[in-house]
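**Student:** the sequence isn't on hand, but the structure is:
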């Protein structure tokens, strides 16, 4: 199915990386559901900016009932089901190495919060999307991960553990859903220049990363979004259960 024929849900699609993904999808002619939780003004403004093929819908992705209602509203709006999901939403997190909780400070509740956002959120969208995808014999699920569990240059314990768990879910879901024509993949970025979550990162950190990266630059949200388009496109139809690192060559998996 071409991108222009797909209806794509982007969780956390109004800000940061999600905003860039939503814009890239709209540029390619896809119908886009911008999910938001608290960023109502930003989501609605972005939907207006991107035009009639885009709708902003509020939902807490950790709430199965709320996710179900979001899918139903999207179906009513576009006249057909969501065919593709980008699990991008990030729960209350800032990439600030100086302010991070160290190992002797962090609590299990911090891990639970990140796991709830990454795993419960993805599980809810996948479970809700799967019936319609099975009926279509087509589905694309893209989970957003991190290169930090290959290279924990800054030890964000809770965030990194949750994304590592999301990779496991990516691979087990790919195995189970593959016979139904549904692919499930992960794209793992490094620090992106710049999103809301990385806005507090000092410039010298970005510069240090750029010096160590073969492309001598820090990946932008727009560059990452283009890689998301590949995994949603027909050109990735034989790829599933994979984790592609999108960081300019900094980390080798």
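**Tutor:** Everything's here; your move. Remember, predicted model here, so these are calculated numbers, not experimental data.

**Student:** C-alpha from now on. contacts and neighbour counts both.
**Tutor:** OK.

**Student:** where's residue 204 relative to residue 146, distance?
**Tutor:** Computed with C-alpha to C-alpha, to the nearest Å, the distance linking residue 204 and residue 146 is 20 Å.

**Student:** for these two, indicate the residue with more neighbours.
**Tutor:** For residue 204 against residue 146, the residue with the higher neighbour count under other C-alpha atoms under 10 Å is residue 146, and the figures read 26 against 9.

**Student:** skipping adjacent residues, who's closest to the more buried one in space?
**Tutor:** Beyond its immediate neighbours in the sequence, the residue positioned closest to residue 146 (C-alpha to C-alpha, 6 or more residues apart in numbering) is residue 188, lying 4.2 Å away.

**Student:** measure the one you found to residue 7 for me?
**Tutor:** From residue 188 over to residue 7 the distance is 23 Å, taken as C-alpha to C-alpha.

**Student:** before we go on, here's another structure to hold up against the first:
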């Protein structure tokens, strides 16, 4: 397999304007990639990020739950940069806040909540990858990095719907890796713990973050920047022979 440096890549980051997605977008831009910053409603945040990286970033609105939207986003990204999309980071998180006290417990949660998370995490990833397959073929290779969680290995908080959807996304990661590998496309997952701090985790009490940090061998809660750097690994030539893997980036709280 040929090596393709990050600086040669056209990267689509879903939910790339805020929180963890913004840090992922910034990490790729730092390494010289051209980045399509996908957003649903965060137009101002996306525009601010693009303005800071004129010529190397473009803001593209689209709902990952819509295949038509993602077809348009991929086409617009390729047109903006004059080159096919080579790398997809499935980061978008639909309608979820990491506030354990406010989440419904086992006796209260409805399947509709699960369906909403499946549609965002699994459906969104599938829509985006399928939309990018033509570009991968034109480029001669592809990189897909899905964002997961360590909660399906260590479910310390009752995020039943979110956790189940991310576990399903790991299964999709592995089945896509098997199916798309012969086409030169690698598919992997990077799973974080509770990050200090993103928009989604801002609702988490500091005492919980401190407890998580204390429980890790490294004695700290993972930052969005640290997780973003791990995403770069799976897009880089250094991981060209890695497929279907789940890398947990959480200070060693979960070892798998």
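**Tutor:** That came in fine, so what should we check first? On a predicted model such as this, the values are computed, not experimentally measured, just so you know.

**Student:** what's residue 165 of the second structure aligned with over in the first structure?
**Tutor:** Here residue 165 of the second structure is matched to residue 162 in the first structure, going by TM-score structural alignment.

**Student:** show the contacting residues for the most centrally placed residue in the second structure.
**Tutor:** Nearest to the mean C-alpha position of the second structure, counting by C-alpha atoms, centre = their mean, stands residue 91 at 2.5 Å. Contacts of residue 91 of the second structure were listed using C-alpha atoms under 8 Å, 6 or more residues apart in numbering, and they are 13-16, 20-21, 146-147.

**Student:** please say which position in the first structure it maps to.
**Tutor:** The pairwise alignment with the first structure assigns residue 91 of the second structure to residue 88, based on TM-score structural alignment.

**Student:** how near is that match to residue 252 of the first structure?
**Tutor:** Residue 88 of the first structure sits 22 Å away from residue 252 of the first structure, taking C-alpha to C-alpha as the criterion.

**Student:** for the stretch 51-200 of the second structure, what spans make up the helices?
**Tutor:** Secondary structure of the stretch 51-200 of the second structure, counting by DSSP state H, counting those that start in this stretch: helices at 67-81, 111-118, 124-139, 160-180.

**Student:** can I get those in TSV with distance to residue 29 of the second structure and mean neighbour count?
**Tutor:** As requested, the helices of the stretch 51-200 of the second structure are exported to TSV (distance: least, C-alpha to C-alpha, whole Å; neighbours: other C-alpha atoms under 10 Å):
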stretch	distance to residue 29 of the second structure	mean neighbour count
helix 67-81	14	19
helix 111-118	29	17
helix 124-139	20	21
helix 160-180	25	20
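
**Student:** which one in the second structure is aligned with residue 53 of the first structure?
**Tutor:** Match for residue 53 of the first structure (TM-score structural alignment): residue 56.

**Student:** how many neighbours does the residue lying closest to that match once chain neighbours are set aside have?
**Tutor:** In this structure, residue 56 of the second structure finds its nearest non-sequential neighbour in residue 34, 4.7 Å apart by C-alpha to C-alpha, 6+ apart. Using other C-alpha under 10 Å, the number of residues around residue 34 of the second structure comes to 27.
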